[in-house]
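Visitor: pasted the sequence and its predicted model underneath.
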Amino acid sequence: MPRPDVDAVMTAIDQLLAGAMDEEQMPAAAETMRKLFNGSKACFASVGPEPEDWIAYATNPDISLEEHCFGELAPEFVEMGFALRGIPLGVVYRDQEVFGTEALHRSRVWREWMRPQDMYGGMACRLADNGEAFWFFDVQRGERQEGFDGEDAALLGKLYPVLRRVAELRRHIGRVTLQRDQARGTLDRLALGITILDHEMRITYANERADEILASPESAAGLRQGRLFARQPADQRKLKRLVEAAQQSAHDPLADHQASMILRGSDGVHSLSACVMPAPSSACPQQHGKVMIALRRLETATDLVACARQLFDLTDTEARFASALANGSSLTEAAEAQRVRISTARTHLARIFQKTNTRQQSQLVSLLRSAALPLQPR
């Protein structure tokens, strides 16, 4: 059987490194390795005791690996995976050597998964441990193909450092991707608009609330060719100055630049508060600093009753009184609206003071008007 030349090996290494940085390239990397070893199928996989440990990038994408791994065959896959735990990292092994040919062919995994895909002889190595889970690479030969020999094993052994690096990078990037997705999900729950701008005021990130604010034609700020702008010329000039100052301080570890302004709506109603600050600095000092702007509509909280209940453990009645006071009603007006005596209203107010740790009605109103929960309703 012809051996792969240097170009074929280098092409495989290039594809492996591409897959390490881009998950979508991993099936192509598996396919390149299958061709390199003239195999019937190849697979990069992570196995472990938890469902989140199971990851696979394999050739033959028309066959549902997930359906088998997480279906009825899951216990058998787990048992076979843990049989490999004692094999040192980088040591090339063959399926028959580990499981025994007869025992392997009696297993449901071989009968229902491997044999239908012409997987009659496998060569593999463990790549990296991740707690109880581990990554491995496996390539198979078909029923009518010759088995793997010593030269095949030697080539796989030489490729092990690259394969190990691929597994480590995929694990690291997968963790970073999860953290990024969790952070984005959290930011999308905020009632604040969060935007990140480059040095030309182009938006490089915006959460859901920011998208909503900037898409409204009535908003005091919007987008023009991907750039943030204030609708009032005077506000635009001031906003640019604040952004430039924040950019200049982005790489200064001693700077603590943070500034706020009001962006006025054209109708005098739909105004925004804007807090401008440097975004976390880039690892590359030559890059321009980015700026984060938090946008919030200047409007009274729409559900102060719910906020008061959740934040201060007020009863429904107390929360309605507190909301009425925060919205400008006097205690007498609040009592009339709730159809209770003024003495009863004073009792409610005393309990509200106690629960909110305030002593005066003005303190209570100030606290409630700033206490709106910064979460978007779902």
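Guide: Happy to help now that I have it.

Visitor: C-alpha only now, for contacts and for neighbours.
Guide: OK.

Visitor: where's residue 34 relative to residue 140, distance?
Guide: With distances taken as C-alpha to C-alpha, to the nearest Å, residue 34 is found 8 Å from residue 140.

Visitor: joint contacts of these two?
Guide: Shared contacts of residue 34 and residue 140 (C-alpha atoms under 8 Å, 6 or more residues apart in numbering): 40-42.

Visitor: which of residue 34 and residue 140 has more neighbours?
Guide: residue 140 (27 against 22; other C-alpha atoms under 10 Å).

Visitor: is it correct that that one is in contact with residue 35?
Guide: No. Checked against C-alpha atoms under 8 Å, the pair residue 140 and residue 35 is beyond contact range at 10.8 Å.

Visitor: report the distance from the host helix or strand of residue 128 to the chain centre.
Guide: For residue 128, the enclosing helix or strand under DSSP states H and E is strand 121-130. Centroid separation between strand 121-130 and its chain, computed with C-alpha atoms, centre = their mean, to the nearest Å, is 29 Å.

Visitor: elements contacting that strand?
Guide: strand 93-94, helix 95-99, strand 133-141, helix 150-189 (3 or more C-alpha pairs under 8 Å, 6 or more residues apart in numbering; DSSP states H and E).

Visitor: take this one as well and set it beside the first:
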Amino acid sequence: MTLVQKREAQFLDALYLGVRDRAGFDASLELLGNLFDVATAVLLDFDAARPEVSAQASVGLFTGEVLDRYQRDFATLDPAPRAFMAVPAGTAMPTYRLLREETRKPGVFFNEFFRPLGLEECLGGTLASTKGGFAMVGLQRPQDRKAFDDDDIARLEALMPHLTRALQLRRGFLELEGAAGAMSEISNRLAAGVVALNEYGRSLFVNAAARRMASAADGLSIGRGGRLFAANRAANNRLAELENDVRAGGAGGVARAPRAAGKPSYGIMVAPFFLDDGVDGSRSRPRGVMFIIHDPLLKAQSDAQTIGALFCLPKGAAQLVAAIAANEELQAYADRTGISMNTVRYHLKTAYSRTGVRRQSDLVRLVTTALRDLTDHRDIGA
């Protein structure tokens, strides 16, 4: 294997390893630049409709403040992206061939941005092109490096399929990472505890509420592998039984996990969920197991503003409902706020009318259930 072949192999290894990591992706681009004896390289997405340029990876001069200035002030003036957009995907070309007139009579971009950086030419390649947008790789040579030639073009074109595939994989990974992050944030807001296991029984996710319940050590725990356990042996056996039922294709069921000191038990639903999108109909869909944990003692903070907005209550009625939802007696509320019991009864009657209930206990149940579902539970008990 020649030195060039070794360097190409190092680049390809770094490129595919960098799919999951921006720093690794940038490092692979640096190796690509070394292959062509340039220090500056960039991988760009270009949206002609806006127009807008975003860098997927960059090294050398096209980083930091320079990259910010390019995207902010000069991307729309750069003639190269639009010119490369017309070039078939998989084709590489130096700008002195692609932009002959611009090379002969440099415009604002070359005179005010590109050449003041000490750069003379770009060897670019179109990686993928769709309606209104495309991706390209650009290798920028300094003035003391000889012009890009046919050998450089052929070498870059041989590597471009790998760049295209790696970019596709990176985009897919970023989409999955974004979706997973969003689902994690959503799940962590819930009042219910959530523990999810994959088809092999390994932990996929434990939300904030489940971790909080486990840390209370009053009936539930979460093992080092992220599995849910009940302190009560019978309850733990029931959880294992329901998990096995799900893995065998069943629907799961509900278990109770007793707590100490006579506290009401945790309620736990064990149910299946699918780990793919069901597109491949040639095989059975892998099933994970989720545990949804209900803590009957968990109460959301009573918030008059939220209550008023939810049930269209005037300020006085909303404040009263918030107080009784927090277990304050009517007389105590009247004394604390300095209003008469007649006014308290008027606010209570308004709340009954707006919510459609007739009893104070039903009103409290209605409001606390709504608050429990809508409250952000990430920081409760932290």
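Guide: Received, thanks. In this text the structure is predicted, and so the values were computed from the model without any measurement.

Visitor: care to give me the TM-score?
Guide: Once superposed, the chains reach a TM-score of 0.79 (TM-score structural alignment, normalised by the length of structure 1), with 363 aligned residues with a C-alpha RMSD of 3.6 Å.

Visitor: and the strand holding residue 128 of structure 1 against structure 2, how far off on average?
Guide: Here strand 121-130 of structure 1, set against structure 2 after superposition, deviates by a mean of 2.2 Å using mean C-alpha distance after the TM-score superposition for structure 1.

Visitor: got the buried residues for that strand?
Guide: Neighbour counts over strand 121-130 of structure 1 (16 or more other C-alpha atoms under 10 Å) mark 121-129 as buried.

Visitor: just stretch 197-216 of structure 2 next, same as before
Guide: Using 16+ other C-alpha under 10 Å as the test for burial, stretch 197-216 of structure 2 gives 197-199, 203-214.

Visitor: got it, and stretch 142-149 of structure 1?
Guide: Across stretch 142-149 of structure 1, burial judged by 16+ other C-alpha under 10 Å covers 142, 147-148.

Visitor: what about it, how long is it end to end?
Guide: End-to-end distance (C-alpha to C-alpha), stretch 142-149 of structure 1: 14 Å.

Visitor: what are the contacting residues of that stretch?
Guide: Outside stretch 142-149 of structure 1, the residues touching it (C-alpha under 8 Å, 6+ apart) are 39-40, 118-123, 141.

Visitor: among those, which pair sits farthest apart?
Guide: Using C-alpha to C-alpha, the contacts of stretch 142-149 of structure 1 reach their maximum pairwise distance at 118 and 123, which is 14.1 Å.

Visitor: grab the nearest non-local neighbour of residue 258 of structure 1.
Guide: Spatial nearest neighbour of residue 258 of structure 1, excluding adjacent residues (C-alpha to C-alpha, 6 or more residues apart in numbering): residue 277 at 4.7 Å.

Visitor: which position in structure 2 pairs with that neighbour?
Guide: Here residue 277 of structure 1 is matched to residue 271 in structure 2, going by TM-score structural alignment.

Visitor: dump the residue contacts of residue 185 of structure 1.
Guide: Residue 185 of structure 1 touches nothing, counting by C-alpha under 8 Å, 6+ apart.

Visitor: so what corresponds to it in structure 2?
Guide: Using TM-score structural alignment, residue 185 of structure 1 pairs with residue 185 in structure 2.

Visitor: and of the buried residues of stretch 197-216 of structure 2, the nearest to residue 11 of structure 2?
Guide: Using C-alpha to C-alpha, those come closest to residue 11 of structure 2 at residue 204, 32.7 Å.

Visitor: contacts for the helix or strand hosting the closest one?
Guide: Residue 204 of structure 2 belongs to strand 203-206 when assigned by DSSP H and E. For strand 203-206 of structure 2, the surrounding residues in contact (C-alpha under 8 Å, 6+ apart) are 193-198, 225-227.

Visitor: and the alignment partner in structure 1 of residue 75 of structure 2, how many neighbours?
Guide: In structure 1, residue 75 of structure 2 lines up with residue 77, judged by TM-score structural alignment. By other C-alpha under 10 Å, 18 other residues sit near residue 77 of structure 1.

Visitor: hang on, residue 77 of structure 1 packs against residue 69?
Guide: Yes. Between residue 77 of structure 1 and residue 69 there is a contact at 6.5 Å, judged by C-alpha under 8 Å.

Visitor: deepest in the core, which of the helices and strands packed on strand 121-130 of structure 1 is it.
Guide: The highest mean neighbour count among those, using mean count of other C-alpha atoms under 10 Å, belongs to strand 133-141: a mean of 24.

Visitor: that one: how far from the chain's middle?
Guide: That offset, for strand 133-141 of structure 1, works out to 27 Å (C-alpha atoms, centre = their mean).

Visitor: what do you get for stretch 118-126 of structure 2?
Guide: On C-alpha atoms, centre = their mean, the centre of stretch 118-126 of structure 2 falls 34 Å from that of its chain.

Visitor: now stretch 102-120 of structure 1
Guide: 37 Å.

Visitor: next one: stretch 8-17 of structure 1
Guide: For stretch 8-17 of structure 1 - counting by C-alpha atoms, centre = their mean - the centre lies 29 Å from the chain centre.

Visitor: what's the average distance of that stretch to structure 2?
Guide: On superposition with structure 2, the mean distance recorded for stretch 8-17 of structure 1 (mean C-alpha distance after the TM-score superposition for structure 1) is 4.2 Å.

Visitor: all strands for the stretch 251-378 of structure 1, in order.
Guide: 259-263, 272-278, 291-297 (DSSP state E, counting those that start in this stretch).
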